[in-house]
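# the following block contains a protein sequence and its predicted model.
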Amino acid sequence: MWSTHRVVLGPDRVVKTYRPGHEDAREREVRALRLLAVHAPGIAPVIPEHGASRAGELTMSRLPGVPLRGRPLGAPELDAWAAALQAVHTALPPGELAAQPLRPGHQRAVAERLRRWYARPADRPRPPVVRRALDAGRAWLAAAPPGVTGDAPEPGVAPPGVTPCFGPGDGNAANYLWDGHRVRLVDFEESGRSDRAWEIAEITEHVASWVPEPVDVPALLRACALTPAETARLADCRRLLALVWLFLLAADDPAHPRNPPGSTAERQARRLHALLES
């Protein structure tokens, strides 16, 4: 099953075919790969100079390595993951970064999506622990200041002490490849201007970070060396994104699940409660 694209792997090439209506995802990916080829060469696939892709497709180099998702990660992998994030986040000079469009799925869009989800009836009955977590999330969202939900006068502008960055826009650990020495990134369909706290929160709260093999989040955060302001912002970013995942998992059809075994709404409800109480 695929959402915006399907992928065909060759010995040294990858060809992505985008679904009709997702041309903007291809444009973002092409922009990101071209920027990173100039400012952080080697961290991401490259688009070959010859052999242009057909309409609706994108051909790129195939990177070595295995996905970080679903395997135990020790200090070498976590340190390399943090180094790869740092390389991408800081790749663009400030002026060029400021000229980039805000990435899709930043906090204002996420908060608006959550309000829409709360306003509509549930598709199926929810267990009590899920209902309680959703109620707690609603109360937290209603009380959150504008800086948390992205409703500040200048949306997309990083708060003081929080580093603006170029964000890959996807927290799935499957998109980070470990070759035994370093980590490289693939999948930039949702990339754009962002900030470090939001991007790292997308990783810590993605279902891939706790199913099937949980990531040592405190160790990853230590390796990322966040500023005090970023650490403070990270907590609210994690709550916002954990609430998104609770809705997604609660809406999963047990007969046709989209998410991996073990990623239940009940488990996510407990995760959200822990974040709201911390």
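Cool, got the structure.

# C-alpha only now, for contacts and for neighbours.
Fine.

# tell me what the longest helix seen in the chain is packed against?
Longest helix in the chain by number of residues (criterion: DSSP state H): helix 228-250. Applying 3 or more Cα pairs under 8 Å, 6 or more residues apart in numbering; DSSP states H and E, one finds that helix 228-250 contacts helix 107-119, helix 128-143, helix 146-149, helix 196-205, helix 265-277.

# so which residues of the stretch 51-200 of the chain form strands?
57-61, 66-67, 164-167, 176-178, 183-185, 192-195 (DSSP state E, counting those that start in this stretch).

# and the third one, what does it pack onto?
So that's strand 164-167. By 3+ Cα pairs under 8 Å, 6+ apart, strand 164-167 packs against helix 75-89, strand 192-195, helix 196-205.

# would you mind giving those as CSV with mean neighbour count and distance to R267 added?
Listed next are these as CSV, based on neighbours: other Cα atoms under 10 Å; distance: least, Cα to Cα, whole Å:
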stretch, mean neighbour count, distance to R267
helix 75-89, 19, 24
strand 192-195, 25, 28
helix 196-205, 24, 12
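
# so for P20, which of those sits nearest?
Ranking these by proximity to P20 (Cα to Cα) places strand 192-195 first, at 21.4 Å.

# packing partners for the closest one?
strand 164-167.

# what sits up against the strand it packs on?
88-92, 97, 103, 157-158, 191-196, 199 (Cα atoms under 8 Å, 6 or more residues apart in numbering).

# tell me the one among the residues you listed nearest to G42.
For the contacts of strand 164-167, the nearest to G42 is V88 (10.6 Å; Cα to Cα).

# how close does the spatially closest residue to that closest one that is not a sequence neighbour get to A87?
Leaving aside its sequence neighbours, V88 sits nearest to F166 (Cα to Cα, 6 or more residues apart in numbering; 6.5 Å). When distance is defined by Cα to Cα, to the nearest Å, F166 is 10 Å away from A87.

# also this one, for the comparison:
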Amino acid sequence: MTAGRCTHSLDIRDDVVVKRYASWGRGEPRREWVALTLLAQHAPDLAPAPVESLLEARPPMIVMSRLPGHDLRGEHATDEQITAMATALNQLHQIPARVVENVEPAPWGPAGAVCKTRAWADKQPDLGDDPLVREAFRAGAAWLDSIAPDKLTVNPLPPVLGLADGNRANYLWSSHERRVRLIDWEDSGRSDRAFELGEVCEHISRLDGTLDAAQLLEHLEMGAGEAERVHDFRRLIALGWFLQLGPSGPAKPHNPVGAVKRQAERILELLG
């Protein structure tokens, strides 16, 4: 949930993409290479195929296949695109848990999200004077003070390989093939599926276009009790972004017009 972090540069060639990393303190190049290698074995053609890695170079770099299409950030996602997103996520989450258990945890996950979101709320960020925004802050702070967020830090279900980043720029739509693939695996790792779905539904990139989260979730295969956990993660992640959107918040330079009020409306909807 880091706003405005520039992590890499891309050299896009005819058939491959060369990715050079601007930062690698969390092991981003290794994480991406491990994920692409695992995906090539267990979910082929869902993500770029790994070609070559120079993980010890400075800067580190990897080479991967170039995929067709354009990312969905800024798009008004159609029914067909939403169905294709769900198909891609279902394929990703069907990688066997015994395989995923050997992958290191993603750097961004439930415990960190709960801790950081509560810390942001405790700082009483300046979110402006709009009464609706103030109401959303009060409701969100009350929910964060409850036991509900603590329950999210324990995952009762098998882990999944996750992007740990719900940015819709990570979803590549091929209009020719009528399908979605997943890109940018630098923050990936072993994760909680309900958290991953909450990220997809509530990442701030949703404000750049439209994504019917309820429709997406209808297409996803969920077990008993998982839907409720997804909803609570949606609350948590939406609150995290909301608390960063004020005039001095870290996400401010990237805000679409009216972002704070729109996010306040989302908070009240999710907590309602």
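Right, received. Where do you want to start? Fair warning: this is a prediction, and the values are worked out from it, not measured in the lab.

# okay, the strands of the stretch 51-200 of the first structure in JSON lines with distance to D79 of the first structure next?
As requested, the strands of the stretch 51-200 of the first structure are arranged in JSON lines below (distance: least, Cα to Cα, whole Å):
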{"stretch": "strand 57-61", "distance to D79 of the first structure": "25"}
{"stretch": "strand 66-67", "distance to D79 of the first structure": "15"}
{"stretch": "strand 164-167", "distance to D79 of the first structure": "18"}
{"stretch": "strand 176-178", "distance to D79 of the first structure": "11"}
{"stretch": "strand 183-185", "distance to D79 of the first structure": "9"}
{"stretch": "strand 192-195", "distance to D79 of the first structure": "20"}
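
# how about the ones you listed, which one is nearest I43 of the first structure?
Using Cα to Cα, the nearest of the strands of the stretch 51-200 of the first structure to I43 of the first structure is strand 183-185, at 5.0 Å.

# picking up where we left off before, save the helices and strands packed on strand 164-167 of the first structure as CSV, and put in distance to Y118 of the first structure too.
Shown next, in CSV, are these (distance: least, Cα to Cα, whole Å):
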stretch, distance to Y118 of the first structure
helix 75-89, 33
strand 192-195, 26
helix 196-205, 20
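
# of all the ones you listed, which one is nearest R184 of the first structure?
helix 75-89 (6.3 Å).

# what does that closest one correspond to over in the second structure?
Aligned by TM-score structural alignment, helix 75-89 of the first structure falls on residues 79-93 of the second structure.

# that older thread, among the helices and strands packed on helix 228-250 of the first structure, which is the most enclosed?
Mean neighbour counts were taken over these using mean count of other Cα atoms under 10 Å, and the top value, a mean of 24, falls to helix 196-205.

# next one: that one to chain centre, how far?
7 Å (Cα atoms, centre = their mean, to the nearest Å).

# ditto for stretch 22-33 of the second structure
The answer for stretch 22-33 of the second structure is 17 Å, by Cα atoms, centre = their mean.

# and the helices and strands packed on helix 228-250 of the first structure as CSV, adding distance to P67 of the first structure?
Shown next, in CSV, are these (distance: least, Cα to Cα, whole Å):
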stretch, distance to P67 of the first structure
helix 107-119, 27
helix 128-143, 31
helix 146-149, 31
helix 196-205, 14
helix 265-277, 23
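
# and of those, who's closest to H5 of the first structure?
helix 196-205 (20.6 Å).

# any idea what A111 of the first structure aligns with in the second structure?
A111 of the first structure maps onto V114 in the second structure, by TM-score structural alignment.

# now swap in K16 of the first structure and tell me
Aligned partner of K16 of the first structure by TM-score structural alignment: K19.

# how close does its match sit to R229 of the second structure?
35 Å.

# now swap in F195 of the second structure and tell me
8 Å.

# and if you look at G223 of the second structure?
11 Å.

# who has more neighbours out of the two?
Taking neighbours as other Cα atoms under 10 Å, G223 of the second structure and R229 compare with R229 leading, 20 against 8.

# skipping its backbone neighbours, what lies nearest the more buried one in space?
A194 (6.0 Å).

# mind listing what the one you found touches?
Applying Cα under 8 Å, 6+ apart, we find A194 of the second structure in contact with 226-227, 229-230, 233.

# looking at those residues, which is nearest A264 of the second structure?
F233 (16.3 Å).

# what residue of the first structure takes the place of that closest one?
Using TM-score structural alignment, the partner of F233 of the second structure in the first structure is C237.

# my read is that that match contacts G150, right?
No. Applying Cα atoms under 8 Å, one finds C237 of the first structure not in contact with G150, separated by 10.3 Å.

# V211 of the first structure sits in which helix or strand?
Using DSSP states H and E, V211 of the first structure falls within no helix or strand.

# isn't N170 of the second structure right up against E186?
No. N170 of the second structure is beyond contact range of E186, at 11.0 Å (criterion: Cα under 8 Å).

# the more surrounded of these two?
Just comparing N170 of the second structure and E186: by other Cα under 10 Å the higher neighbour count belongs to E186, 26 against 20.

# how much space between the more buried one and L36 of the second structure?
E186 of the second structure is 10 Å from L36 of the second structure, by Cα to Cα.

# with R118 of the second structure instead?
33 Å.

# what does L46 of the second structure give?
To L36 of the second structure, L46 of the second structure is 9 Å away according to Cα to Cα.

# how about E218 of the second structure?
With distances taken as Cα to Cα, E218 of the second structure is found 28 Å from L36 of the second structure.

# give me the aligned partner of the residue nearest to R229 of the second structure over in the first structure.
Taking TM-score structural alignment, the alignment pairs A194 of the second structure with A197 from the first structure.

# so how far is A242 of the first structure from its match?
14 Å.

# coming back round to it: so L46 and L36 of the second structure - more neighbours on which side?
Shown here are L46 of the second structure and L36; by other Cα under 10 Å, L36 has more neighbours (26 against 20).

# and V14 of the first structure, what is it in contact with?
7-8, 59-62.

# only whichever of these are buried, select them in ChimeraX.
Buried members of the contacts of V14 of the first structure, defined by 16 or more other Cα atoms under 10 Å, are picked up in ChimeraX with:
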select :59,60,61,62
